[in-house]
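> give the three-dimensional model of this entry:
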Amino acid sequence: MAEEVMNNKQIILKHYVEGYPKESDMEFKNNNIKLNVQEGTNVVVLKNLYLSCDPYMRSRMSKLEGCYVQSFTPGSPITGCGVAKVLKSGDSNFQEGVVVILVVEKIGMFHLRWRMDYHDSPQLVSKNGVGQFAKMLGCCVVGSAGNKQKVDMLKTKFGFDEAFNYKEEHDLDATLKRYFPDGIDIYFENVGGKMLDAVLVNMKLHGRIAVCGMISQYNLDKTEGVHNLFCLIAKRIRMEGFLVFDYYHLYPKYLEMIIPQIKAGNIVYVEDIAEGFENAPSALVGLFSGLNVGKQVVMISCE
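As a prediction, the model looks like this:
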């Protein structure tokens, strides 16, 4: 059998990043990839269809120590999550033509993969899904966003009871008291900094804070301190971090729950789709200035 070779374009991190990332911190590199699969191997050749741009990727652009993820290696391709199509397969669990959700070890047009998770109808639900889940459970939900369009979307599309533009609020403590006169029971933390400080003051006794991220701190040379931590003691607040990796074993159960809810229209989502692999760096950088509206995705190929 003649050896089949395809040109493959990859995104390379040029150097560790300080401050806000720029498109110039990344570059494209072309190489060739062999599409043939030798008999007796479990190698799978994939064609990337969609790539996910996520805030945690910014942390990996810096030199990390003691973190839950490893730093990207300057001069090497960056990694991320995506959706791909199986082109060639030496693994009986993955037939040619099926669509898979996976961690892309080297972001490019094509790549090899030895292990992945399979699902024939992948769906993505971004952070606004947290508020929608809370509404399903009977909570009064208030959200914050960085512009009027997003604030309106939280209320009209995602069903939040209220929402505000944090960039227009000069006193976040007063803002939270306006929306939560009796205090906050549950806070989903993905911001950090001044917002977390204001939330701590406004929590109820025995309130709960689930810490998912702190995007306001990712591009700072020196992260901001939190001044109201004593509220954890005074109000007996439970504050706990979590990582999605700890809950992968529940993913099949999650799909059983979420897919019927999406099909029924009870859970909705918005995707901001950048078309073309060449636009992946600008899509990733845009996350940190709020340019995206919804889950940021890069479409490489529409199939």
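> rest of the way, CA atoms for contacts and neighbours
Noted.
> what's the spacing between the nearest residue to Pro77 once chain neighbours are set aside and Phe180?
With sequence-adjacent residues excluded and distances taken as CA to CA, 6 or more residues apart in numbering, Pro77 is closest to Ile12, at 4.3 Å. Noted for Ile12: a distance of 46 Å to Phe180, by CA to CA, to the nearest Å.
> other SSEs contacting the longest helix seen in the chain?
The helix that spans the most residues within the chain, counting by DSSP state H, is helix 251-263. Here helix 251-263 touches no other helix or strand, going by 3 or more CA pairs under 8 Å, 6 or more residues apart in numbering; DSSP states H and E.
> more neighbours, Ile12 and Phe180?
Each of Ile12 and Phe180 has its neighbours counted (other CA atoms under 10 Å); Ile12 has more, 23 against 16.
> now the other sequence, so there's something to compare against:
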Amino acid sequence: MSDNNRAFRLRRRPTGQLAPGDLELVTEPVAPLRDGQALVRTLMLSLDPTLRLWMSDIRGYMPPVGLDDVMRGLGIGQVVESRRDDLPVGAFVSGWTGWQELCLADDAVLEAPFNVLPAPLPAPLTAFLGALGHTGITAYIGIDLGAVQPGETVVVSAAAGAVGSIAGQLAKARGARVVGIAGGPEKVRHVVDVLGFDACVDHRADDWREQLDAATPDGIDVDFENVGGEIMDHVFMRLNIGARVALCGMISQYNNSGGGDQWVGQVNIGQLIMQRATMAGFLVLDYAERFEEAIEALAGMLGEGRLKYDETVMDGGLELMPDALGALFEGTNTGKLVLRIGEPA
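A predicted model of the protein is given here:
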């Protein structure tokens, strides 16, 4: 066992995109374990849009990461030393590993306890950050909150992404007509041909507005929103009376999360009044009592072949994490983006 840990600490709050110097990769000693503690080696880290929000000192659903603190993040790890019965050596766990190679599992320090994964594993480890992890659960909860009904038209932005790809399939399973929005012809084809959406709009095309109008001739009943910005504004103009907007994310605005001259708000939000529509933001963390239900349903669909999930796994050391976050915002990945930084023992 190494006596040292490598970790990224947040040294300054980014302005716009993450820049060199915002994070520092440091090497620090690991203290001997005390009773009630375990040591977890991080095997893979989850790339999520909210990571960028946590770096900014803005009002959010969790406090911002403190300056000089280890960068917050979710991951999968393996227990390598333990002085607690519930985390035996060799067990795979998911939780708040942070951007570091070794994490101290101490419930008095962690933001939430680690979850021990089932043995034997019913799916690859990466699935517990994707379809069977927080992203899949987010899609499950959001589609349920949108009260999707058979025959309705559901629009899903970032449809080739981790959450959107699952959300669209869940809406299809409820009998809805599902229209995705994705970036580039290859992703558009994937969303329709592989994931089974009824149509998909290329938001990088000059005529994306016309594409969206043509794909939703009967308007939009439910919008599963992951992007915000001008795409969401045009969706507002297609809402039917009584439509529901499940606001999951607004990734288009996260790099401008501090506001200022570059901030672009929603223009057509008044359509919520005109169409007597509702919009509700939701956080998967508020639905912990439904996690078991969601995972059971998702695992069942996966086992029956009724749910497909995509993942982009980057291989390399911890030092690649800032670049991996940049790739997430560039939209180069399909499905869940994960950085693998270690191998199981």
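> circling back: alignment lookup: the residue nearest to Pro77 of the first structure to the second structure.
Using TM-score structural alignment, the equivalent of Ile12 of the first structure in the second structure is Arg9.
> helix or strand: which one has its match?
Using DSSP states H and E, Arg9 of the second structure sits in strand 4-10.
> other residues contacting that strand?
Strand 4-10 of the second structure is contacted from outside by 22-30, 55, 65-71, 99-102, 318, using CA atoms under 8 Å, 6 or more residues apart in numbering.
> SS state for the spatially most central residue of the first structure?
Computing the C-alpha centroid of the first structure and ranking residues by CA atoms, centre = their mean puts Asp54 first, at 3.7 Å. Assigned state for Asp54 of the first structure: coil (three-state reduction, DSSP: H, G, I helix; E, B strand; the rest coil).
> now whatever residue of the second structure lines up with it: how far from Met301 of the second structure?
Taking TM-score structural alignment for the superposition, Asp54 of the first structure sits opposite Asp48 in the second structure. Distance, Asp48 of the second structure to Met301 of the second structure, by CA to CA: 24 Å.
> do a quick rundown of the helices in the stretch 51-200 of the first structure.
56-59, 128-136, 148-156, 172-179, 193-202 (DSSP state H, counting those that start in this stretch).
> also the stretch 201-303 of the first structure?
In the stretch 201-303 of the first structure, the segments counted as helices under DSSP H, counting those that start in this stretch are 230-234, 251-263, 280-286.
> ok, the alignment partner in the second structure of Asn165 of the first structure - how many residues close by?
Alignment note (TM-score structural alignment): Asn165 of the first structure maps to Asp202 of the second structure. By other CA under 10 Å, 21 other residues sit near Asp202 of the second structure.
> so what does Asn255 of the second structure match up with in the first structure?
Per TM-score structural alignment, Asn255 of the second structure is aligned with Asn219.
> is it true that that match touches Gly19?
Yes: between Asn219 of the first structure and Gly19 there is a contact at 4.6 Å, judged by CA atoms under 8 Å.
> what's near enough to touch the alignment partner in the first structure of Glu28 of the second structure?
Alignment note (TM-score structural alignment): Glu28 of the second structure maps to Asn31 of the first structure. Contacts for Asn31 of the first structure (CA under 8 Å, 6+ apart) come out as Asn7, Asn8, Lys9, Gln10.
> quick one: Asn31 of the first structure and Ile78 of the first structure, what's the gap?
Separation of Asn31 of the first structure from Ile78 of the first structure (CA to CA) stands at 15 Å.
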